[in-house]
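*Asks:* the amino acid sequence is not available; the structure is as follows:
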């Protein structure tokens, strides 16, 4: 497996790394397991102090870390800065709230006393993606370390310097060796790691294919798993919406991270009464996006993460068009060095076409016209995915009523699907299971131990 930094703006190979041997991985697991035996006994204040220190270091090194993100996977620099800020906020959030989230839960019982105590379960494996190389790791590592677990992280092979930088933050903050460990291993070796009896759980953010593989391995070895997989979020615009604001949010929702986001607004569903107005304004906004170097603050549309990502996306577009869909905007590779594709809108999409059923991971929007709100909901739910979605309307009660009918893990009203530390993140159907972030995110990998106290004279 190639573990390399390849700048997607220039296609230049920057740096290569060696994959760890099975023997080295075994040693790292042993160290992590030894560290867990002591870390599990540390106090919440001790854990919180370490995490606050890591967040402080992350903010102090924002310039360096943000540029590393942009170098390795092509994110616009301003968005890389925002990712570092969000990641630090998540770490601080769990440092501040973790103890209260895991406090003993008293149970009402007929006699005596009973309560639930949350205890750590051990060494956890996180398999993390390239599209948000710090944020995704923060939302896995911070709550679990605060809970008293320790973590191993197999990061995506195209962001190795980000992977090492995260581990280095733990070192600089004084974390014990083995609390956070980066593993340079190929995806084909993950089942071997999961099979190790010292690994007690696994979390993955990635594709459906990877999720199915991880879930099968975890199930085979009776390990708990949490999966956050792909998405094809519906962005529903009702006839009473503020169209200008909806268009602005559609551009953000679809083009954030160059469209390489699980919760991107991939399917734009607009009521017929306002469809023409919305489409005209949406096309104009996307047509005006400035293409260029993601390190340049003026750039609005940068490269995808790799040449391979561009090839896959353009192939999906072409298959959709060959099946009868229309290109309403863009649809082609940009004639320049780097992993660039035009901002694209596809229309006349029907069931059976690639864009109807598959996740399009890049700056390609699928546009649909519908005649009624029920047709909008039916279309939104006609997807193998169920991660997020959004509804735009000036009638909030109407929006909430429709939101309850959408079969996803998250629905936002008058905002594209988004993320913040105190909101749970996760989906249904092919988008996975379990939750990260909020109070729910720290509950996934703890043992909910019942402690029952009875008097000797209490009846059975």
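*Replies:* Nice, I can see it. Not measured: the values here are computed from a predicted model.
*Asks:* only C-alpha atoms from now on, for both contacts and neighbour counts.
*Replies:* Fine.
*Asks:* wasn't residue 58 part of a strand?
*Replies:* No - with DSSP: H, G, I helix; E, B strand; the rest coil as the criterion, residue 58 is helix rather than part of a strand.
*Asks:* list the contacts of it.
*Replies:* By Cα atoms under 8 Å, 6 or more residues apart in numbering, the contact set of residue 58 is 65, 84, 88, 169.
*Asks:* and it, how far from residue 92?
*Replies:* Counting by Cα to Cα, to the nearest Å, the gap from residue 58 to residue 92 is 11 Å.
*Asks:* neighbour-wise, give me the winner out of the contacts of residue 58.
*Replies:* residue 88 (27 neighbours; other Cα atoms under 10 Å).
*Asks:* following the helix or strand where that one lies, which helix or strand comes up?
*Replies:* Using DSSP states H and E, residue 88 maps to helix 77-101. Next helix or strand after helix 77-101 toward the C-terminus (DSSP H and E): strand 105-107.
*Asks:* for that next one, which outside residues touch it?
*Replies:* Applying Cα under 8 Å, 6+ apart, the contact partners of strand 105-107 are 113-117.
*Asks:* could you dump these into JSON lines with neighbour count, distance to residue 317 and secondary structure added?
*Replies:* Output for those, formatted as JSON lines (neighbours: other Cα atoms under 10 Å; distance: Cα to Cα, whole Å; DSSP: H, G, I helix; E, B strand; the rest coil):
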{"residue": "113", "neighbour count": "14", "distance to residue 317": "62", "secondary structure": "strand"}
{"residue": "114", "neighbour count": "17", "distance to residue 317": "58", "secondary structure": "strand"}
{"residue": "115", "neighbour count": "17", "distance to residue 317": "55", "secondary structure": "strand"}
{"residue": "116", "neighbour count": "17", "distance to residue 317": "51", "secondary structure": "strand"}
{"residue": "117", "neighbour count": "16", "distance to residue 317": "51", "secondary structure": "strand"}
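*Asks:* and the comparison structure, right after this:
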């Protein structure tokens, strides 16, 4: 099968890739499992050296890698460079800390000695999306390799070039052959990989629908999964918020990666007392974002990654408008053979509309009115998703308690946009998935937590 990589800016085919056959896939998985027999015993110090090499190469090549992302999925260059820097930092974090994070834990019992060890389990399959094609792979790969596991990547078909470059970087860093490999296969062939006896666990970042399918297949085989799925993050703006800060932060979060981020702000829940002023500031700041060629350094918002995704987004907007939402900005498909969608602001958004109930994966903001603080919290939690949330108020002590105890999400931020950080766990609840990536929680997801008891 031939899969084309298409530039969403102009519709041009960048590269054509011949996918791996079933026999080739089986051979790659077997090779990775064979490599694990030695890799699992490599000292932390050596693994750290190789991962630090990876960080160095990423930084050396960040301009080229950012250009590749711009061409394959439309990411503006400055966003691509920031993504590669973040990947390098993640590699350095695990290179520095993995040995300590996985050191045995002594437990006092009636035994003469008892403790817990954290041992690698084997080959981990990663099924990754296109929107952060290097970062989402790195946050799986760095802890996986440092834990002594080996990795296989099934990347999104529109970023096969990025997938190949990740494997090349791992090789250039000096990792042993077959410790990490990329599979060039369509999504329809993933189940066969999950079924392979040497694949011990699966991690997926993607849509809730994709997560359900992978969890069903892996669960039927008693293979552990970590799922980081969709989100419709609510940002709550209370009556005493710094509205200038709130509007600036909310717009930046909504337009990160041209709006194509699972933890981008999507629903803006504003108490009635300040909704008029907030909306005015929000629309002004959204309209200032520059949409254009992703390789132009002035561009804030590039095209959506694919035409079909852009069209799906527009259908969600149209349906919301047909249900009496109001469009204050954008809301149309620009002319041209490209996948652009302009910064869009919808108000009068209510339950039952796609803009309220669904994930809008693009630069479309839904402003929702709340009667008061408790109503705002209720609206924020009134979602099938639970990935991230933020709340804005000058009374930090009061809203810290709301963030910690009342907002239903895997991460809750106060007066700041939701973001991932290698030092902090990342993941969601409800239909946003389960399990955690990053921090010490992430590196322990795919290890054998083994009890050792000595009488």
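*Replies:* Yep, it's here. This structure is a prediction, so every number in the text was calculated from the model and none was measured.
*Asks:* quick check: buried residues in stretch 37-55 of the first structure?
*Replies:* 39-40, 44, 47-48, 50-55 (16 or more other Cα atoms under 10 Å).
*Asks:* one more: stretch 439-448 of the first structure?
*Replies:* For stretch 439-448 of the first structure, burial by neighbour count (16+ other Cα under 10 Å) applies to 439-446, 448.
*Asks:* likewise stretch 166-181 of the first structure?
*Replies:* For stretch 166-181 of the first structure, using 16+ other Cα under 10 Å, the buried residues are 166-171, 173, 175, 178-181.
*Asks:* could you give the residue range in the first structure aligned to the host helix or strand of residue 169 of the second structure?
*Replies:* Counting by DSSP H and E, the element that carries residue 169 of the second structure is helix 160-172. Under TM-score structural alignment, the alignment places helix 160-172 of the second structure onto residues 160-172 of the first structure.
*Asks:* residues in contact with the matching stretch?
*Replies:* With contact meaning Cα under 8 Å, 6+ apart, stretch 160-172 of the first structure is reached by 3-5, 17, 54, 57-58, 65, 68-69, 72, 133-134, 155, 177, 180-182.
*Asks:* next, count neighbours for residue 365 of the second structure.
*Replies:* Counted with other Cα under 10 Å, residues neighbouring residue 365 of the second structure total 29.
*Asks:* quick one: secondary structure of the nearest residue to it once chain neighbours are set aside?
*Replies:* Computed as Cα to Cα, 6 or more residues apart in numbering, the closest residue to residue 365 of the second structure that is not its neighbour in sequence is residue 345, at 4.9 Å. Put simply, residue 345 of the second structure is strand when judged by three-state DSSP.
*Asks:* how about the helices of the stretch 151-300 of the first structure, start to end?
*Replies:* Ranges of helices in the stretch 151-300 of the first structure, per DSSP state H, counting those that start in this stretch, are 160-172, 190-195, 208-220, 243-255, 272-287.
*Asks:* helix, strand, or coil at residue 129 of the second structure?
*Replies:* coil.
*Asks:* I'd guessed residue 417 of the first structure sits against residue 408; true?
*Replies:* No - here residue 417 of the first structure does not reach residue 408: they are 11.0 Å apart, not a contact under Cα atoms under 8 Å.
*Asks:* go through the contacts of residue 58 of the first structure and name the one nearest residue 126 of the first structure.
*Replies:* residue 169 (17.2 Å; Cα to Cα).
*Asks:* what about the helices in the stretch 301-450 of the first structure?
*Replies:* Per DSSP H, counting those that start in this stretch, the stretch 301-450 of the first structure carries helices over the ranges 307-322, 354-357, 373-381, 396-403, 438-441.
*Asks:* could I get the ones you listed as TSV with distance to residue 144 of the first structure?
*Replies:* Formatted as TSV, the helices of the stretch 301-450 of the first structure follow (distance: least, Cα to Cα, whole Å):
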stretch	distance to residue 144 of the first structure
helix 307-322	31
helix 354-357	34
helix 373-381	33
helix 396-403	31
helix 438-441	8
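*Asks:* closest one to residue 27 of the first structure among these?
*Replies:* Closest to residue 27 of the first structure of the helices of the stretch 301-450 of the first structure is helix 438-441 (Cα to Cα; 28.8 Å).
*Asks:* the closest one corresponds to what range in the second structure?
*Replies:* By TM-score structural alignment, helix 438-441 of the first structure lines up with residues 439-442 in the second structure.
*Asks:* got it, and stretch 283-303 of the first structure?
*Replies:* Under TM-score structural alignment, the counterpart of stretch 283-303 of the first structure in the second structure spans residues 283-303.
*Asks:* start and end of that stretch, how far apart?
*Replies:* Distance across stretch 283-303 of the second structure, first residue to last, is 20 Å (Cα to Cα).
*Asks:* ditto for stretch 178-186 of the second structure
*Replies:* 21 Å.
*Asks:* show residues contacting that stretch.
*Replies:* 17-20, 25, 28, 31-32, 35-36, 39, 150-157, 160, 163-164, 167, 170.
*Asks:* include distance to residue 193 of the first structure when you put the contacts of residue 58 of the first structure into CSV, please.
*Replies:* Output for those, formatted as CSV (distance: Cα to Cα, whole Å):
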residue, distance to residue 193 of the first structure
65, 29
84, 29
88, 28
169, 24
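*Asks:* out of these, the closest to residue 305 of the first structure would be?
*Replies:* Of all the contacts of residue 58 of the first structure, residue 65 has the smallest distance to residue 305 of the first structure: 17.0 Å, by Cα to Cα.
*Asks:* ranges for the strands of the stretch 351-460 of the first structure?
*Replies:* 364-370, 385-386, 389-392, 412-413, 428-429, 432-433, 446-453 (DSSP state E, counting those that start in this stretch).
*Asks:* relative to residue 220 of the first structure, which of those strands is closest?
*Replies:* Evaluated over the strands of the stretch 351-460 of the first structure, closeness to residue 220 of the first structure peaks at strand 432-433, with 17.4 Å, by Cα to Cα.
*Asks:* who are the packing partners of that closest one?
*Replies:* strand 224-228 (3 or more Cα pairs under 8 Å, 6 or more residues apart in numbering; DSSP states H and E).
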